[in-house]
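A.B. asks: Make a model of this:
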Amino acid sequence: MSKTKKGSRVTALVLSLAMLSTFAIGCDKTDNQAQSSGGTTSQSTSSQDASQTESTLNPNINLDSTFPVVKDPVEVEIAVIAALPNTDQNRMWFWKWAEKKTNVTVEPVQIESSAWEERKQLMFATDQLPDAFLHCTFTNAELLSFGQIEGSLIALNDYLDYAPNFKAALEADPLLKANVTAPDGNIYSVPTVMQVSNTKPYRFFVNADWLEKAGMDMPKNLDEFYKVLKYFKENDMNGNGDPNDEIPWSGSWEEGYYERALIINAMGFSTTNSNSVIDPETDTAVYFPLHPKYRDYLKYMNKLWEEGLLDPDIFTQTQVQYQAKAASNLIGAAADSASYIIYPEDYTAFEPIWALSETEGGTPTWPQDAVSSNGSFVITKNAKNPDVLMKWVDMFFTAEGAIRFWNGPEKDSEDDIGSVGAMYNENGQRYHDLPQDINNEWEYNCKVLSPINGRAVGYYSNDAFWTELGLSIPPAAENDAFWQDLYLERNTPYAKPMYPNVFYSEDEQRTINEISMPLEDYVKNMEAKFIIGAESIDSGYDKFIQQIKVLRAEEYQDILISAYETYKSNK
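C.D. replies: Now for the predicted structure:
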């Protein structure tokens, strides 16, 4: 590319970046930390250690086993989000099965996914609340606002004796306890518990066909990664006769899967995208742009840009535009959700990268999901039977509850109410007899089997649960099993906790709301300028640090530190 064309592209990029109004770096799509909140006025006097003697517990509740929940029938109203349009909760197998197993009749209140945020605010503002919300999304900030401050959500501490499986999970894992405990010591939601083998928060793939053609191994540190990209750039890797159309590293900075995280993790800071990280040497919270390693990160990325190893459109193209390049076999490496998404023609063409270290012989780092995702099940002040609801939700912490919610019944089994169960093909994979109005297995799961909304309270189904129920473990689809097995080998062993989804105090949250947007908008804009060379790192970095301090970055970091220390003290 001529200097004139390169200069024009840089100018265009700078203009595009200046128009960006939202900041995604500190607002990880799977990270609610910037929305977390706290408060000082408690609406409950319950403590984490509160418990009830058996004589004071509700005699209608079965305390001897998971099922049934109650001896005499009870009716409750639970709000759920429809994962897909045109869903009819009355068609759902799960509600029928749960009523048979628990003796609790649930009247589901369906909320369309697109209307959830508006409906949520309206329901709480007008006090038009169901007994509980299942698999709806509540940030930590909302849990504190609706719970601790307003009292619309009840504290669950005094009901833990009705949920022995959830209580046991809290006692077994100090991190889980810390994650769900609010600043006032109360628990306002039953979470989704993340299991390492089931979660893959960050995925980055390298073109294995190109590596084989180059005679190179999958890189394991930043220098090896650079050399791989360099080779991809300088050779006709796709064999189309044009040695100049290869794009070593592509993606969509705005819409994609957090390309920058690969390099930040290699430097020891576990993250999927957020600038709120944990210093691996001190176990202290850090705002990454204030750390000296941030400059090293910028220098490395700028080197890739200057040598043409980054897609020149990476800051401006959409996910669809990047994937069109990938489908044309032009891409050497990218972050994405699965190998077959990058190159649909051959799902084995791209393989998960090894977790990288900064230097040869260094310690690799990969992000590990938070131990839990809060807000998956909450009970409101309008509930007449909160004890029954706690006992009911406890089934999701058992093998039977998790497997049945996520996978439904087997065909013609005693649980197969309505003949909707799964059959097995010759490869041991489950499949269903799809009705005419259902197009695929995922739609069947969401519209016929269970009110799945991409998350579930309690545990996900896992291999141990299948075995516990005496069922064959269904294999993953071949295209998923290919990359997932490699991921578990190359990434999972090096997973380290990210900055957790902490609760902030009310004052801390107020300050974060004031600081975060202008600070992180500025950081994002300047980061892109440093990478593409529109701003010199050598001459402009000190000025950048001065400016983020003016924008109260140090105060922001102090809040991260304080909240993280509180989180650790709750273990």
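
A.B. asks: going forward, measure contacts and count neighbours with C-alpha atoms only.
C.D. replies: Will do.

A.B. asks: buried set for the lengthiest helix in the chain?
C.D. replies: In the chain, taking DSSP state H as the definition, the longest helix is helix 506-532. Using 16 or more other CA atoms under 10 Å as the test for burial, helix 506-532 gives 506, 508-509, 512, 515-532.

A.B. asks: Let's compare: structure for the following, please.
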Amino acid sequence: MKRKRAMKLVLACALTTAVLSGCSSGGGKGAGEGAEAKGVNATGFPIVQEPVTVNAFAAKFFANADWNKLKLWQEYEKKTNIHINWETVQKDALKEKRNLLMASSGYPDLFYASAFSKSDLFKYGKQGVFLPLNEYIDQYAPNLKALMEKYPVIKKGITMPDGKIYSLPTLYDPEFRSVFFNTPWVKTEWLTKLGLKEPTNLDEFAAMLKAFKQGDPNGNGKPDEIAWGGVGTTGIVGYLRGSFGLGNHGNANQYVDTEPGSGKIRFVPADPRYKEMLEYIHKLYKDGLLEQDIASVKSEEIDAKGTAGLLGIVDNVDPAAIYNQKGYAGLPVLKGPHGDQLYTYIGSPLGNIGMFILTDKAKNPAAMVRWMDYFYGEEGIKMFFMGWKDDTYKEESDGTVDYVDAIKNNKDGLSLDQAVSQYLIWPGGYYPGFVKQAYFKGAEGLPTSVENSKKADPHVLKPEEIWPAFNFTTEEQQELTTLANDIETYVTEMRDKFIVGDAPMSQWDDYVATLNKMGLDRYKQIYQAALDRYSKSS
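C.D. replies: Below is the predicted model of the structure:
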């Protein structure tokens, strides 16, 4: 959550209210479920009558304190009667350690913040190693169940092809609009100095960039301004694709949407409109209006330019949060050459869905689903992100909250993330639970970010149009992994080459022919099967 680029993938959803057809549909039970549920209080605290100990494995960020001594878990143990014996690993070493645990059968009762892939969820679920949670959700997770009923996309996104739910996710409140937006930020001071208005279409956008590049808006007499500054070409492609009618179901399935009219899967990077967009971006690059090392520049290089105030457009979160540069506003959604004016660079409310998993070693799954469900409800969300009133946060008469001064202005020189991490685990954005604007204090929650999202609202995809990342069967995933590795790597490579001119657009037909030889038709068929299941699911 510290960098918007880290969450591309992320976010928006179906906001229509629907009646969920029962979480128990297609569900299964862990071994001895009836016995496991004994001693579990259906509501209130403690969760269990007699204290229990659960072995858990989790990934954490460097700033987090020892989880076995962390106040969050100590206080929650007092409420629940459930003691967690935490084994943690730094996030960078997660994959290796997680795979070793699974290979050796030395895995724990619970995996928390362990980011299992969808293919692993399905594989270990089918093997019986990961427990199906459908019926436990139905009986012991009223907070999550309510969210699933309100936002049907959640259930669709966490249900595997066999109809079972093997994990609980990170969720982003669909009402927290700014957390879903990736629109770039424009330096309004430069617009004012050059007598420009915010652009409304592609021609005005190019003219603005040209003025930034040539008009010396920082007034130092040097041509050191960078009109568009960003790491990689993903940002500008994402920002502009809706202006070309591309990405009509959001960003969670990055390379596919549906063909207008037929509703069938379309591979976006082979569409003529995509070619047209790359031609436009290439002209911007050729005219010197984009960072000239955009395909290879390192983030620290862009950060240095941003901190120095040299970027007319910042392709990241609010520069006030990362560069201490105020006076930027979100760019408007631009009208394209065919009249399209859509904001499609937006994901679903589902973050990683493999963040809370109970294994076949779990002695009381019902209790642990109740344990996790607290953090999908208002009281638990507030504790998870803010801690405890008058200890870690203060609350105003209107109900707004903020951290106490000892955290915001730490006497030991700790950053906010570091100070918060002495009590809580959310910094770094690696956890299951529900992210709400009222309690999230990252860059996406700043007032400027909220206003930015409101500006784009009239042109955003309808919530029901936005897909979560699709789930695949084991066989589909195995085949898709091989196909996607070749196809998507080639797409990225050629996208950059077309933009910077290392490959002329006259090679477009050869590029499409190569994609077809790589198995593009089969790639699309697999996605079509996943879309068909998604469309039919309740």
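
A.B. asks: List the superposition-based mean deviation of the longest helix of the first structure with respect to the second structure.
C.D. replies: Helix 506-532 of the first structure: mean distance to aligned residues in the second structure after superposition is 2.0 Å, counting by mean CA distance after the TM-score superposition for the first structure.

A.B. asks: what's the next secondary structure element after that helix?
C.D. replies: For helix 506-532 of the first structure, the following helix or strand on the C-terminal side (DSSP states H and E) is helix 537-550.

A.B. asks: which strands and helices sit next to that following helix?
C.D. replies: helix 292-306, helix 506-532 (3 or more CA pairs under 8 Å, 6 or more residues apart in numbering; DSSP states H and E).

A.B. asks: With distance to A163 of the first structure as extra columns, can I get the ones you listed in TSV?
C.D. replies: Formatted as TSV, those follow (distance: least, CA to CA, whole Å):
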stretch	distance to A163 of the first structure
helix 292-306	45
helix 506-532	29
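
A.B. asks: Between those helices, which one is closest to D480 of the first structure.
C.D. replies: helix 292-306 (30.6 Å; CA to CA).

A.B. asks: what's the closest one in contact with?
C.D. replies: 226, 263-264, 267, 288-289, 310-312, 527, 530-533, 537, 541 (CA atoms under 8 Å, 6 or more residues apart in numbering).

A.B. asks: Where in the second structure does that helix align, residue-wise?
C.D. replies: Taken onto the second structure by TM-score structural alignment, helix 292-306 of the first structure occupies residues 272-286 there.

A.B. asks: now stretch 127-145 of the first structure
C.D. replies: So stretch 127-145 of the first structure sits over residues 105-123 in the second structure, by TM-score structural alignment.

A.B. asks: Quick check: end-to-end length of that stretch?
C.D. replies: 15 Å (CA to CA, to the nearest Å).

A.B. asks: gap between the two ends of stretch 372-385 of the second structure?
C.D. replies: Per CA to CA, the first residue of stretch 372-385 of the second structure is 15 Å away from its last.

A.B. asks: Run a quick neighbour tally on the equivalent of Y239 of the second structure over in the first structure.
C.D. replies: When the first structure is aligned by TM-score structural alignment, Y239 of the second structure is paired with L262. Neighbours of L262 of the first structure under the rule other CA atoms under 10 Å: 27.

A.B. asks: Same check on R91 of the first structure?
C.D. replies: So R91 of the first structure, with other CA under 10 Å, has 14 neighbours.

A.B. asks: so it makes contact with K447?
C.D. replies: Yes: counting by CA atoms under 8 Å, K447 is a contact partner of R91 of the first structure at 7.4 Å.

A.B. asks: And the nearest residue to Y343 of the first structure once chain neighbours are set aside, how far from F350 of the first structure?
C.D. replies: Nearest non-adjacent residue to Y343 of the first structure, counting by CA to CA, 6 or more residues apart in numbering: A327, 5.0 Å away. Going from A327 of the first structure to F350 of the first structure by CA to CA gives 12 Å.

A.B. asks: which neighbours do the two share?
C.D. replies: The contact lists of A327 of the first structure and F350 share 342-343, where a contact means CA under 8 Å, 6+ apart.

A.B. asks: Please identify which of these two sits among more neighbours.
C.D. replies: Using other CA under 10 Å, the more surrounded residue of A327 of the first structure and F350 is F350, with 26 against 16.

A.B. asks: my guess is the more buried one meets D336, correct?
C.D. replies: No: the criterion here is CA under 8 Å, and F350 of the first structure misses it with D336 at 10.5 Å.

A.B. asks: Overlap of the contact sets of the two?
C.D. replies: Common contact partners of F350 of the first structure and D336 (CA under 8 Å, 6+ apart): 205, 342.
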